[in-house]
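*Asks:* Sequence and predicted structure below; questions after.
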Amino acid sequence: MLTFCSDIHQREKRGKLLDHICKFVYWCGVTQTNSYYIMQALNQHEKEQKKIT
């Protein structure tokens, strides 16, 4: 399951990450607590994307 989730995460980073966040959370069975860390990761990803462009 972790490998599957990691694969989704890698693919979504190259695609529309925010559009699929709900699916990502659902597929990975993320708890309320862990969703905080996902949002932190999303925020970090967006910052890195802005640096690139």
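*Replies:* Nice, I can see it.

*Asks:* switch to C-alpha atoms for all contacts and neighbour counts from now on
*Replies:* Will do.

*Asks:* the helices in the chain, which residues?
*Replies:* 2-14, 21-28, 32-52 (DSSP state H).

*Asks:* Mean neighbour count added to the ones you listed, as TSV?
*Replies:* TSV is the format used below for the helices of the chain (neighbours: other C-alpha atoms under 10 Å):
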stretch	mean neighbour count
helix 2-14	12
helix 21-28	14
helix 32-52	12
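
*Asks:* ok, and here's another one to check against it:
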Amino acid sequence: MTLEEQDGLNLTTNIVNCDPADVRIGMPVTVVFEQVEDVWLPLFEPSPARA
């Protein structure tokens, strides 16, 4: 995933709350956090306003 706010910064992450067949390159996503013990992991889900 490439962050829109910082060109050239790529992030390896998981897309959640979405069927894997629906994931596309360039798909707008929103960050969500999942707590695992004392660590919060950034995950991403499709943006509600996606086209």
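*Replies:* Arrived safely. In this text the structure is predicted, and so the values were computed from the model without any measurement.

*Asks:* List the TM-score for the superposed pair.
*Replies:* Here the TM-score for the pair of chains, by TM-score structural alignment, normalised by the length of structure 2, is 0.22; 24 aligned residues with a C-alpha RMSD of 3.8 Å.

*Asks:* burial of the closest residue to Pro46 of structure 2 other than its chain neighbours, as a residue count?
*Replies:* Leaving aside its chain neighbours, Pro46 of structure 2 sits nearest to Val29 (4.3 Å; criterion: C-alpha to C-alpha, 6 or more residues apart in numbering). Residues contacting Val29 of structure 2 under the criterion other C-alpha atoms under 10 Å number 18.

*Asks:* Surely Val29 of structure 2 and Glu45 touch.
*Replies:* Yes. The pair Val29 of structure 2 / Glu45 is scored as a contact, 5.3 Å apart, by C-alpha atoms under 8 Å.

*Asks:* Val25 of structure 1 and Lys51 of structure 1: what is the separation?
*Replies:* 26 Å (C-alpha to C-alpha, to the nearest Å).
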